[in-house]
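J.: sequence plus the predicted model coming up.
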Amino acid sequence: MARKSETPQEVELKLEIEPSDLETVLAHPLLQAGTGNEPQKQDLHSTYFDTPDHALKQAGLSLRIRHNGTQRIQTVKAAQAQNGVALTRGEWEHKVDGDKPDFSAAEKTALKPFVQLQDRIGPVFSVTAERTLREIPFGLSVIEVAVDRGTVDGQALPLPFGELELELKQGSPADLFGLARTLAMAAPLRLSFKTKAERGFETISRVVPNRVKAEPVTLKRRMTSAQAFQSIGASCLRHLMANEALVRQAPEADTVHQMRVALRRLRAAITLFKHVVADGRRDPIKAELKWMANVLGVARDLDVYIQKVLEPAQAQHQDDKSYTALLAYYRKRRKQAYRMVQETIASGRFVNGILEVAAWVQAGDWLQDRSKPARQRRKQPVVALAEQELGRRWKRILKRGKHLAKLEPEERHQVRIEIKKLRYATEFFENLFKGGGAKKRRRAALKTLETMQETLGGLNDIAVGFEMNSSPAAVAIHEEQMARVDGLLAAAKKQYRDFAALQPFWSV
């Protein structure tokens, strides 16, 4: 533990802002003269260094030299496991005389294992920023506010950006969110997890991701339930915002789907920890997340209908004018749905809503309830909560899925939702159970759950497809799809038997 305390820590909340809104935020009374220290104006030029194969980046490290006037500061930053929404990183700073890294100064930093590669480490991109910097008191804390109008210069065209960094100098992380929400009243502030180093590497990369899948959640057995919820909630928000950035640029089926998955995972986490996070904001926040997911759901349903029903029928119906018209009609509707998604995620309701959710996850009223039952629920070891919730959800699927073939389509869909929730819970808690063959049993459970979810999803797609359109072409395609139902039901019954035969992975 002593070693951990020796690593300098940076606790920072990042917020994206449209460059055109920067002056509006700077005009906020909290950032005007007479409050806290006087603002400093800085012209910053930062050069980032790495090997040709980006070894530092892959190790979660960044190395930069920043010019501020005649001063040059070399900074090494090390990514850490993120257990909350605010970024926490190891940070080491040293003054240097020139424009090249001083590797002797890096010997006592996280960069030490890479000093032997110094001959291969060179500049990869630069970031310039006009920064307005000041420290202000807020709540019981002192917070440094950095407002940047910046540009990333790499191999491609320069990329402009606007950014606020709120760094906790003294006090509570809760005040970071309080200040962010206050400033957001002046202009939309978008929650961001993207560092300037990440912006730079994206600029020079020739590979543009078409989606970002959920990162593994790393819980530790000694964590309390409150700590575990915050870690899971932050992971879901990172998953959401990584795909939101892609959807803002160009909506695609996979990125829209991953945004919706992130929202569903977050809602599932709130349900899992519902007694831990009970307060007056819990249910309104769940409702707002559902609104967001529903907007994305319209586009997702159209994607599924086009990709899994209409397009597979193209070869058989390519000479049918009514089919061609039907496909064109739904592609047009999907385009409209994508436009609605982009309008929604650009809206103040969405942007400020996500910031509100992040503030609640990290510093909500549920953390302030001093009653004995509330404190006990927050302090309960997450292992105990995980065992209870996994067991309850496992039994629910065993009971509700026993007669899958006899259920109505909507009832089968509800079983699928329960399977999906158990999958999410299994993924959230997977790091807690490793011994006694638990890893092997967990993998078997996940594989079976995924297969059941896919099969029941196919049945639901057929049922939903019937309701999508009543034109002759759509009815003909639906009749063709109905031929698959018996086979899917037989597969689902077998998969349920496989699931019922599994031993729960959290049992030793």
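T.: Received the coordinates, thanks. These figures come from a predicted structure and were not determined experimentally.
J.: rest of the way, CA atoms for contacts and neighbours
T.: Noted.
J.: list the buried residues of the helix or strand hosting Gly457.
T.: Applying DSSP states H and E as the criterion places Gly457 in helix 438-468. Residues of helix 438-468 classed as buried: 438-439, 441-442, 444-446, 448-449, 451-453, 455-466 (neighbour count, 16 or more other CA atoms under 10 Å).
J.: what are the ranges of the strands in the stretch 51-200 of the chain?
T.: Counting by DSSP state E, counting those that start in this stretch, the stretch 51-200 of the chain has these strands, from start to end: 61-68, 71-79, 87-95, 122-138, 141-153, 159-170, 190-192.
J.: in TSV, list those along with mean neighbour count and distance to Ile397.
T.: Below are the strands of the stretch 51-200 of the chain laid out as TSV (neighbours: other CA atoms under 10 Å; distance: least, CA to CA, whole Å):
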stretch	mean neighbour count	distance to Ile397
strand 61-68	22	44
strand 71-79	19	39
strand 87-95	18	38
strand 122-138	19	48
strand 141-153	22	48
strand 159-170	19	45
strand 190-192	24	36
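J.: let's bring in a second one:
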Amino acid sequence: MADTKREIERKYESDESGLPDLTGVAGVAAVIDKGVAHLDATYYDTEDERLAASSVTLRRRTGGSDAGWHLKFPVAPGVRDEIQAPLSGTVPGSFAGLVRSRVRGAELLPLVRLRSDRDVRHLVDADGLLLAEVSLDTVRAERLGTGKSAEWTEIEVELADGGDPAFLDTVDKRLRKAGVRPSKAASKLARALAETAPKKKRPKERTPEAPVTAGDHVLAYLRTQRDAIVALDPAVRRDVEDSVHSMRVATRRMRSTFKSFPRILDRETTDPIADELKWLAGELGVARDREVLHQRLSAALDEVPPALVSGPVAERLNRWAGERPGGASGRLIGILDSHRYLALLDALDRVLTDPPLLEAAGKDPGKVLGKAVRKDFGKVSALVEQTLELDPGTDRDTAIHDARKKTKRTRYAAEAAKPALGASAKSLIKTMKALQNLLGEHQDSVMARQTLRELSAVAHAAGESAFTYGLLYGREEQRAAAVEAELPGFWAGNKDATDAL
């Protein structure tokens, strides 16, 4: 079983003077010499360095207090999540899965070997608690199979587990005062790769510094969503909170963008990809939708006075929520390991490296994107107006659900256009988000009532009282009625939301 920890550290250039004196740093009661550790690490990547391109590192290291396999994912500058596994001769299978969205079918190879002599100091407070570990590392890097090598010395300051990141600022001031400067490389591996790089480099996607044309803006938005899907893959595999929802939203944003801008991207190419994105969103939603509904019904049940709870309602609700053959995580990992999913990722890459751009892609973004957003909003407007004319019931429920889906599409289109349209798009995004939440509350009530009917039937067949299910059903009806009552006023104040575009 792999262990995970949050690594917060800073790296500095070093010369022959060694470690500066840190005994006077605020909060530091003592600097304890922990001796010199000899570390030997082999870093794995694809031949074209796909992990390094994503600032992901995979290594097998001996020596020191944490020998084993280490896999690090970037969180923020100077912050990484490190996953550890015991030493073994080959890359752990769990690690191979966690990097699959980036590696795809390429082979993981040992690319770089780093041997370091680490002179370690512990900074402790008055109670002897560790604040940070400071080390002077003498590094010898070798790119395997090429004979290319490099050597350097650096200072590394790593915050103790659970420490206050502000303490690193305090240490930073002392180091700068002593003439030490931050390292230009983000990591030892990054520096080793740069200093031992072969002449031939992997071709990169066309990523303009700032979008200019309408096509540039759409591709920039699509790239952000593709990157989110790839980056969230390991988090979904590790069952990180909200990761499934976030990946699902990214797939929906991408699919919606294909449909909102048919004058920019050829739908003959994007429609099959959109179908696969719909499939992936559906697979991600199997567990997510039930989880959200369970939370809603559990919270509603908690509000019911105990005297009105008849029968094992909570127990039955929990059993219903747990009915996932093989477990949600196992099922999702199977999806993420599938050829279909990996082929989808490859297709997304191709859209970005060789985009199927149409004539409008090269035109003024304000005009082209603004027209597309207004068109999407027009569909929302028509559906909401239709909804307001319908009587409460199934037809109205369906119309509200359709309006919600078109609202999300309009919101995502405005997000893609925001860099070009500015404040007017920002205002529309805010309005669409509010409408989406309002209509989403109604749809959640519809789904909750459907589930309550099913649970009630099962409880009745088992000889249990269905009273509480009926009570919850009635409350959900009231919540839906409240949305329907609020919608006319909301729409009256926002039906001209695109006038400024």
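T.: Structure's in. What do you need? All values derive from a computational prediction rather than experimental measurement.
J.: helix, strand or coil: sort out the residue of the first structure most remote from its centre for me.
T.: The C-alpha centroid of the first structure is most remote from Asp319, which lies 43.7 Å away (CA atoms, centre = their mean). When classified by DSSP: H, G, I helix; E, B strand; the rest coil, Asp319 of the first structure comes out as coil.
J.: ok, back up a step: a markdown table for the strands of the stretch 51-200 of the first structure, including distance to Gly200 of the first structure?
T.: Listed next are those as a markdown table, based on distance: least, CA to CA, whole Å:
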| stretch | distance to Gly200 of the first structure |
| --- | --- |
| strand 61-68 | 11 |
| strand 71-79 | 15 |
| strand 87-95 | 18 |
| strand 122-138 | 6 |
| strand 141-153 | 6 |
| strand 159-170 | 9 |
| strand 190-192 | 15 |
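J.: who wins for proximity to Lys41 of the first structure among those?
T.: Closest to Lys41 of the first structure of the strands of the stretch 51-200 of the first structure, according to CA to CA: strand 122-138, at 4.8 Å.
J.: show me what that closest one is packed against.
T.: Here strand 122-138 of the first structure touches strand 40-50, strand 141-153, helix 196-204, going by 3 or more CA pairs under 8 Å, 6 or more residues apart in numbering; DSSP states H and E.
J.: mind redoing it with 7 Å?
T.: Contact partners of strand 122-138 of the first structure among helices and strands, from 3 or more CA pairs under 7 Å, 6 or more residues apart in numbering; DSSP states H and E: strand 40-50, strand 141-153.
J.: out of those strands, flag the one nearest Ala501 of the first structure.
T.: Checking those against Ala501 of the first structure by CA to CA gives strand 40-50 as the closest, at 51.1 Å.
J.: what do we get in the second structure for His257 of the first structure?
T.: The equivalent of His257 of the first structure in the second structure is His245 (alignment by TM-score structural alignment).
J.: how far away is the residue farthest from the centre of the first structure from Ala473 of the first structure?
T.: 12 Å (CA to CA, to the nearest Å).
J.: helices of the stretch 351-500 of the second structure, residue ranges please.
T.: Secondary structure of the stretch 351-500 of the second structure (DSSP state H, counting those that start in this stretch): helices located at 365-389, 394-421, 423-461, 467-494.
J.: who's in contact with the match of His257 of the first structure?
T.: Going by CA atoms under 7 Å, 6 or more residues apart in numbering, His245 of the second structure touches Arg288.
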